[in-house]
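>>> Mind looking at a prediction? Sequence and model below.
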Amino acid sequence: MPQPKWYHKSLSELCMDSIVDNMEKWTASRSLVHVSTPFYLLSSHCLEYIIQCLKEGGRLNEDMFDLLINPHLKVLDLSINAFVSTENDDDMETNLRIVRLASVRCSQLTTLKFFSFNKLPSPTQVEETFTPILQLFEHLQILDLSNTIYGASCMLYLGSTCKPKIRELIVDFCPGVTDLVMQIFCNSQSSLHKLSVLSTKVTHAGIIFAIKHLPELKELTSSPDILKVFFRICKETRESKKYSLTKFSMRTMIQTQRNIVPYKKGSVSLMVDMCPSLVDLFIDVNGGEGFTNEELLGFRELKLIKSLVIVTSFMPSISIRGGVIPLLQVHGPTLEKLSLSMEVTSEEVYLIIECCPNIRRLRLEIERSYLETPEPMLDCVHSSFRYSKEVIPLRMLEEIILFSADSSSPFAISRKLLLLLLFSPSLTLISICNCITLDDQIIEEACTRNSFKYLTKLKLTLCSNVSQKGIDFFMNETNPLAGITLRVCGNVNLEHMKTMAQEKHWNLR
């Protein structure tokens, strides 16, 4: 059952909730010493919690920062839609005032996220406004300037002064960020771990320079094809140098303004050889015949994979049985996240469960079929791929997302398999879309076996066989549900649930 707002909360959390509820009153009296002094004593954790709650409620405004910015604050998020601007004010000017205030009060700030897309001042104004403020944040490690005009000037400043030493820089969609800017920045920021330059003027040359001059770089996000970048590095250096990247995103076919660049055979082997520390893989199989099961299996040579996301087009060049399952047989035991946007059958889901006993986040596109049980699938090549009847629930599974590729075509899944997934004791999120198998009886059996003591979010969409009776089984005292989303399900009385939530003071959205 959704818990009361105060259930299982510490005294500290209850106090912070009280501050949030009365923030407008405290802000109006912020000039009084007995009001402002307690705020100056709050830790960064408390301040971040209060700011986040005010954001979610759409109540955060500039005046509140007078109280919420103190010497303990370590994270300042002024990204898009972060707060409510005052009437007839300009977001950029408002943000600048808040950053100036933070530069005076927050000497321990480690994270700054900024947004100022409203207008474009001259380069001189940029240099005179935001850029010089950076030197006052001596401990700054994470800087996000996405969609702002400050990206290039700040990179030049950080490259020329060497202070502060940034660990993460995000300058997506920032005008003026070029290869030259990248070079100046990299020469003095060699300890950078994460860099994102999407939709900037940085070319292959700039990305190559970054890879070569940032020895601790683990995550790199850019518009240029990263595979082509490593091919050029290999061709230019002609030496087997290893790089520290841990996160890799690839598309099997790149469409440029001039032509379509297909996947080049051997690219995976090259990446694995040059970046043996990869743990997070995102693969967009968007056409082309070059990326085959054999190429996908090149990732088996990696030491450790924790996250695997595969997105496919209408006619994928890889298969579940020929590519994905063999890869999971090698890396499944260490895998924590698996997301497959390619249709899988019930039997193949069993195989995935067997391969990935420690999975935490599982997102699967189930084959559009009306079979109630998985049929035996004979495969002369992969005849060993048969699921065991001894499959046990995934004890580490926290998030399960099941969906159909087409909203007009629901999916059916083995009832035993669906129950097996719902029996997972650590679930925090259940999201099922367009499933005709899920019904009140399955929910009743799942709730009888599983207390769902960690479940906070339940999302059911287009599940026509689920009624109010099924939803009521989740309304028990053992689960801490904080969010229920029901769209186009069976006979579910949403107004009744809203009224019940208000009467019982549930912390329900």
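It's in.
>>> C-alpha from now on. contacts and neighbour counts both.
Fine.
>>> List the contacts of Phe137.
Ser103, Cys106, Ser107, Gln108, Leu109, Thr110, Pro164 (Cα atoms under 8 Å, 6 or more residues apart in numbering).
>>> who's in contact with the closest residue in space to the fifth one that isn't next to it in sequence?
Nearest in space to Leu109, with sequence neighbours left out and distances taken as Cα to Cα, 6 or more residues apart in numbering, is Lys74 at 4.0 Å. Shown here is Lys74, whose contacts under the criterion Cα under 8 Å, 6+ apart are Ser44, Cys106, Gln108, Leu109, Thr110, Thr111.
>>> ok, of the contacts of Phe137, which one's closest to Leu270?
Nearest to Leu270 among these is Pro164, at 34.9 Å by Cα to Cα.
>>> What's the local residue count around the closest residue to the closest one other than its chain neighbours?
Spatial nearest neighbour of Pro164, excluding adjacent residues (Cα to Cα, 6+ apart): Glu138 at 5.3 Å. Glu138 is flanked by 17 other residues according to other Cα atoms under 10 Å.
>>> likewise Leu11?
Residues lying near Leu11 (other Cα under 10 Å) number 10.
>>> and the residue lying closest to His505 once chain neighbours are set aside, what does it touch?
Computed as Cα to Cα, 6+ apart, the closest residue to His505 that is not its neighbour in sequence is Pro4, at 5.2 Å. Shown in contact with Pro4 (Cα under 8 Å, 6+ apart): Lys504, His505, Trp506, Asn507.
>>> and the comparison structure, right after this:
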Amino acid sequence: MPRVKRVESLFEISIDFITENMDTFCKEISTLGEVDAVSLEGSTNVFNLLPSCFIEEIIKVLGEKGYLKKQFLEYLITPRLRTLDFSTMCVRNEISDLLRLAANRCPELKTLMLFHPTYFLDNEDYLNFIPNFTELQVLNISYSRAGDICLGILGSHCKKLRELYAEHSSVTDSGLQELLIFGQCKSISTLDLDWTKVTMTGIQMALDNLPSLRVLHHQSTVECLVKIHQASSHQELDIIPKYKLSMLAIRSPFKSGSLRIAVSFCPLLTNVDIRMPKELTDVDLLSLLVLETLCDLKIFGHRDGNITFPGGVRPLLNSLGNSLKSLELSLFRDVNIPVVTGSCPNIISLNLLNNLNYINPWQDGQNFFKSDEILMNLEALNLKGRIPSLHLFLLLFSPSLVCVRLNDCDTLTDEILMMISIIHRFHNLEHFEISNCNFVTEKGIDVFMQDSNALKNVELKWCDKVTRKNICDWKKKANEKNWQLSISAQLSF
């Protein structure tokens, strides 16, 4: 059943009490006269005694409640703090003072998110504080317009850096040279340079100077690997370099034949993400057949593209499906869902989004499927677009489902939900979300309002036959039964 609201843990009770009384705590501390102490010994700031995980949870909950203020953060930025995320806190003109506090108080800071989704955090004064964070392992400076200066400082002072995120920033090859060649950051394993001014020269610099590099985001990575191959061929090298990249993204522009070359340089790939290169062919796609450890595959097709499901995707799944844990297919024609389910028995996450049509492999009139076509381990299902009823039934038949999202799916009906509920009662389902599913009514959603599942969240968006009264009735029932269940809706009228 939707879980009965449990008794809160001591940790949760403490967090709730502190966040509800932050004004009182801060006033009491301020009356003792100490705000800026760095040392734990003799400090009157009680938050100095709390571990980082506790402080981070207080900051998170304050943000969720809309209570987060600069004056609170002045006390919560303590010597024990390990993570400071400015992407979810503060207004723009408060960052400098808080970062100065962190530079003085947090010598052990490991993670710093120095970006914000709604405005630039690119004040060069901020960079003056970075040398203090010598233990820094994760840094995000996305959208910064002072990227190269920052990379030079990192190279000189932050040799323990492991992850650097700088997408949409002003970083160039010169900045990478300061970071990797003249600097000390040799242990970076994740480097995000998407949509920066870095060229193929900078990409090769990263590949050649970061032996631990596993994840490299840049729109020209494949093109760079082809260039390296051409140089190796011209120099007639006996040993072709191999890289330890585990993730490869393929974007436009793309030249047919490039994927085979890129894969030959990166035999350890486990994650491949293909987005909209019209030039990619079935032959290119089959270059992935050598990747025996591939576990995460995303292919965002093209309406006028050359990749097909029968000629490219199907043989790939037939060969590598056993190793796949996550699969996403978008904008394909003639998608065969039983081939997907039969070839990928171990898949945990499946996304089928806006595919142009699905074919029926079953005989006319057949209304059943084989047991080996059921995805027994599927936990996350995300579907968008019209999917044949029997195919939808097959996917929802998966007994391990934890999260289901269905959008624009007019084959989803009350009858399908009721039949599935009889079979496995959605007993593992925690999150159920449907949008623009206009043949589902109160009767269908009622199957989740029973004492038989683990449901925590229900989201209903623009479903024509779901009414405001339905929502009120479900919320009333959840409250009466003391269920730990959130029900939200956006109605069509």
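Cool, the structure landed. In this text, all values refer to a predicted model and were calculated from it rather than measured experimentally.
>>> Tell me which of the contacts of Pro4 of the first structure fall in strands.
In this view, those have no member that belongs to strands under DSSP state E.
>>> Of these, just the buried ones, ChimeraX syntax please.
For the buried members of the contacts of Pro4 of the first structure, the matching ChimeraX selection, counting by 16 or more other Cα atoms under 10 Å, is:
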select :506,507
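>>> Distance to Thr312 of the first structure for the contacts of Pro4 of the first structure - can I get that in CSV?
Output for the contacts of Pro4 of the first structure, formatted as CSV (distance: Cα to Cα, whole Å):
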residue, distance to Thr312 of the first structure
Lys504, 45
His505, 44
Trp506, 41
Asn507, 38
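>>> And the contacts of Pro4 of the first structure, which is closest to Ile352 of the first structure?
For those, the nearest to Ile352 of the first structure is Asn507 (35.3 Å; Cα to Cα).
>>> now the strands: where do they sit in the stretch 151-300 of the second structure?
Applying DSSP state E, counting those that start in this stretch to the stretch 151-300 of the second structure gives strands spanning 163-165, 190-192, 215-217, 247-250, 271-275, 296-300.
>>> repeat for the stretch 51-200 of the first structure
In the stretch 51-200 of the first structure, the segments counted as strands under DSSP E, counting those that start in this stretch are 75-77, 111-113, 142-144, 168-170, 194-197.
>>> Compare the ones you listed and give me the one nearest Leu11 of the first structure.
strand 75-77 (23.2 Å).
>>> what about the closest one, how far off from the second structure?
Following the fit onto the second structure, the mean deviation recorded for strand 75-77 of the first structure is 1.0 Å by mean Cα distance after the TM-score superposition for the first structure.
>>> How about residues contacting that strand?
Against strand 75-77 of the first structure from outside (Cα under 8 Å, 6+ apart): Ser44, Glu48, Leu109, Thr110, Thr111, Leu112, Lys113, Phe114.
>>> The last one and Lys228 of the first structure: what is the separation?
Shown here: Phe114 of the first structure relative to Lys228 of the first structure, a distance of 32 Å by Cα to Cα, to the nearest Å.
>>> Can you pick out the residue with more neighbours from these two?
For the pair Phe114 of the first structure and Lys228, the greater number of neighbours falls to Phe114 (22 against 15), based on other Cα under 10 Å.
>>> hmm, back to that, take the strands of the stretch 51-200 of the first structure and write them to TSV, including distance to Leu429 of the first structure and mean neighbour count.
Formatted as TSV, the strands of the stretch 51-200 of the first structure follow (distance: least, Cα to Cα, whole Å; neighbours: other Cα atoms under 10 Å):
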stretch	distance to Leu429 of the first structure	mean neighbour count
strand 75-77	26	20
strand 111-113	28	19
strand 142-144	29	21
strand 168-170	29	20
strand 194-197	29	21
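>>> Can I get those in JSON lines including distance to Met274 of the first structure?
Below are the strands of the stretch 51-200 of the first structure laid out as JSON lines (distance: least, Cα to Cα, whole Å):
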{"stretch": "strand 75-77", "distance to Met274 of the first structure": "35"}
{"stretch": "strand 111-113", "distance to Met274 of the first structure": "31"}
{"stretch": "strand 142-144", "distance to Met274 of the first structure": "27"}
{"stretch": "strand 168-170", "distance to Met274 of the first structure": "22"}
{"stretch": "strand 194-197", "distance to Met274 of the first structure": "18"}
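>>> Among those, which comes closest to Cys53 of the first structure?
So among those, strand 75-77 is nearest, using Cα to Cα, at 12.9 Å.
>>> picking up where we left off before, in helices, which of the contacts of Phe137 of the first structure fall?
Ser103 (DSSP state H).
>>> quick revisit: so which of the strands of the stretch 151-300 of the second structure is nearest Leu179 of the second structure?
strand 163-165 (10.8 Å).
>>> which residue ranges form the strands in the stretch 401-509 of the first structure?
So, for the stretch 401-509 of the first structure - with DSSP E, counting those that start in this stretch - the strands run 429-433, 457-461, 483-487.
>>> tell me which residues of the second one are tucked away?
Within strand 457-461 of the first structure, the residues that count as buried by 16+ other Cα under 10 Å are Lys457, Leu458, Leu460, Thr461.
>>> so can I have TSV of the residues you listed showing distance to Arg360 of the first structure?
Below are the buried residues of strand 457-461 of the first structure laid out as TSV (distance: Cα to Cα, whole Å):
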residue	distance to Arg360 of the first structure
Lys457	15
Leu458	17
Leu460	20
Thr461	22
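>>> Now the two most distant members of the residues you listed.
Lys457 and Thr461 (13.2 Å).
>>> Of the contacts of Lys74 of the first structure, which are reproduced in the second structure?
Of the contacts of Lys74 of the first structure, the ones still in contact in the second structure (both residues aligned by TM-score structural alignment, their matches' Cα atoms under 8 Å) are Ser44, Cys106, Gln108, Leu109, Thr110, Thr111.
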